[in-house]
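Participant: model this:
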Amino acid sequence: MLQNEVKKELVELGRAMYDSRSKIAANIQKPLKEYGREQTIREETVLDFQENFIVIISEAFTVNQEEMSQKIAQWAEETSNYAMQIGVTLDQPIETVKDYRSAIWNFIQQETKEQGFSIDTVFETQKIVDPMIDKTVSLLCQKYVSHHQEELKLAQDTFLELSAPVVPITETVAVLPIIGKIDTKRGYKLMDTALQQSDMYNLDYLLLDLSGVSTVDTPSINKIHETVQSLHLLGVKAIICGVRPDLSQTMCSLDIGFDNIEVHGNLRKSLSTLGIFQ
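Facilitator: Here you go, the predicted model:
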């Protein structure tokens, strides 16, 4: 009997929360100047997100857990996408979720007193509301982390793209200047760039200028060697130039065969050999 009464009161509480969603949302919203983004955050948009969250919480009193999890996940996805789109940092939505909790519980406290709901109903309400809000915080954090990981990867890919430019010298000759440290990931990018650009420019010769290379590891040396061999299969002759003494020692100590690869001391020598620079 007691359990049935609690269920009945939970339904009444959920209905009252739904009917009061606009009022609760208004209590959540902070002045936009607190975010420092008066020009980008629209009050009606923020209120829509807040009211939708209140609706989801109100439905949780009567809808099964799985369906609620899906709705919370969708809300967190849409909210975080909008927040990141306008440049809001993670701490701001997390701080706002705290305001959601306060506003929701203030309403529950007031409604419970006015309607004379039992203490058992309050306990059951806590079991429903707090885990959903905690889950929301977790989902928001996950979305932000995922977004920043994607941005970091994009930035890294862009850097690798810019750090391996093929520079045409003539219609059939180009230079690939390599600067800095060559690690395994960059080695793969260099190979991909060399092959793609050589094919696009229809090159006969590609000069791999290593004069700006600081350090390399064994996989990277192997990748340079593979690049030269792959270019050969495309009908492009690769010439290595600008190998410093310390780098040459490293390459020799790794026992990787460069005997059949043309190597010059500097870029000028390579261009001179091809009759481009005398």
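Participant: CA atoms for contacts and neighbours, from now on please.
Facilitator: Will do.
Participant: Grab the longest helix from this protein for me.
Facilitator: Scanning the chain for the longest helix, with DSSP state H as the assignment, gives helix 119-162.
Participant: Now do the very next helix or strand once past it: everything it contacts.
Facilitator: Sequence-wise, the next helix or strand downstream of helix 119-162 (DSSP states H and E) is strand 167-168. Contact partners of strand 167-168, identified using C-alpha atoms under 8 Å, 6 or more residues apart in numbering, comprise 174, 175, 176.
Participant: Let's see this one next, to set against the first:
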Amino acid sequence: MKELRIRLSDKVTENAEQLAMLITKQQNLRYPSMAKDEGELYPARVELVKLYANALKLDDEERVEVLRKWGQEAGTYFAKKESISLDMMLREVPEYRAFIGTVLKHEGITSQITAEQMYDLTTALDAIVNDVVYYFSLPFVHHEKEILKISQAAIAELSVPIASINDTTAILPLIGVMDFNRGNVLQEKVLKESVRLNLEYLIVDLSGLQTTDTYVAQQLFILFESLSLVGTVPVVSGVTPAIAQTLVGLGLDFGSIKSFATLKQAIRYVA
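Facilitator: Predicted structure coming up:
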């Protein structure tokens, strides 16, 4: 069986350029936009066909290591290309399976191998295809997570706007939902801006908050304590009955912090 795999592997390798061209034509028909990247996609497909062929000769441990290394390199490279998506690349997988499988079938019939041997070959090809998909996809997933993380950080920072109303006072309107990422940005950005602007007062307006749960209350408590340490007096506006009840329920002492029902009242206080 080992000799048969080597012979079939060599046959697939001999036809690598032809198989890659067939796959390229199929993909260009399916995704016309990929045609402009044919100059680098075609050689990559030739190498992938050869990779499939070589994997046929390897034992399980060697195959996994070779495909893992290839997937890390190729997946990382193509994940950074904006013109190519993971789903576009994965649509090629059935083409490799079909074309390489056809070569194996033809050579198998010519060599008069048994049905059991053919089954073993197709099972091996399926295992290789599965490993190729898995290891190639991992860098794409990692790249998407990094992009999402950066986007979330940017959105969170934009959701913590500090607006100066004079040389010593600014307003921080908190709008929407306070989640973990936004909470971290809140603590970091607000303190830095308060010091940079040399603020005497920071009005934190809560009227736009959609949730007033335990996490929100704790974040506010930490923020107010931290502002006091850097010399900025926190003033709260938009305190609703729900927020007040949450604070009391948690036993958080906001007694030393001036609070007002409306932003207008808070501004009048610091003026």
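Participant: circling back to that earlier point, out of the contacts of strand 167-168 of structure 1, which comes closest to residue 144 of structure 1?
Facilitator: Nearest to residue 144 of structure 1 among the contacts of strand 167-168 of structure 1: residue 176, at 37.1 Å, using C-alpha to C-alpha.
Participant: Looking for the alignment partner of that closest one in structure 2.
Facilitator: By TM-score structural alignment, residue 176 of structure 1 lines up with residue 172 in structure 2.
Participant: From the chain's centroid, how far away is the longest helix of structure 1?
Facilitator: Put simply, helix 119-162 of structure 1 sits 13 Å off its chain's centre (C-alpha atoms, centre = their mean, to the nearest Å).
Participant: What strand or helix carries the counterpart of residue 99 of structure 1 in structure 2?
Facilitator: In structure 2, the residue paired with residue 99 of structure 1 is residue 95, using TM-score structural alignment. Following DSSP H and E, the helix or strand that holds residue 95 of structure 2 is helix 93-110.
Participant: and that helix, what does it pack onto?
Facilitator: Helices and strands touching helix 93-110 of structure 2, by 3 or more C-alpha pairs under 8 Å, 6 or more residues apart in numbering; DSSP states H and E, are helix 2-14, helix 16-30, helix 115-158.
Participant: The same query, at a cut-off of 10 Å, please.
Facilitator: Under the contact definition 3 or more C-alpha pairs under 10 Å, 6 or more residues apart in numbering; DSSP states H and E, helix 93-110 of structure 2 sits against helix 2-14, helix 16-30, helix 38-55, helix 115-158.
Participant: possible to save these as TSV with mean neighbour count and distance to residue 165 of structure 2?
Facilitator: Shown next, in TSV, are those (neighbours: other C-alpha atoms under 10 Å; distance: least, C-alpha to C-alpha, whole Å):
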stretch	mean neighbour count	distance to residue 165 of structure 2
helix 2-14	18	72
helix 16-30	17	57
helix 38-55	18	56
helix 115-158	16	19
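Participant: picking that back up, specify the angle between the longest helix of structure 1 and helix 43-59 in degrees.
Facilitator: Relative orientation of helix 119-162 of structure 1 versus helix 43-59 (axes from the mean of the first three to the mean of the last three C-alpha atoms, to 10 degrees): 130 degrees.
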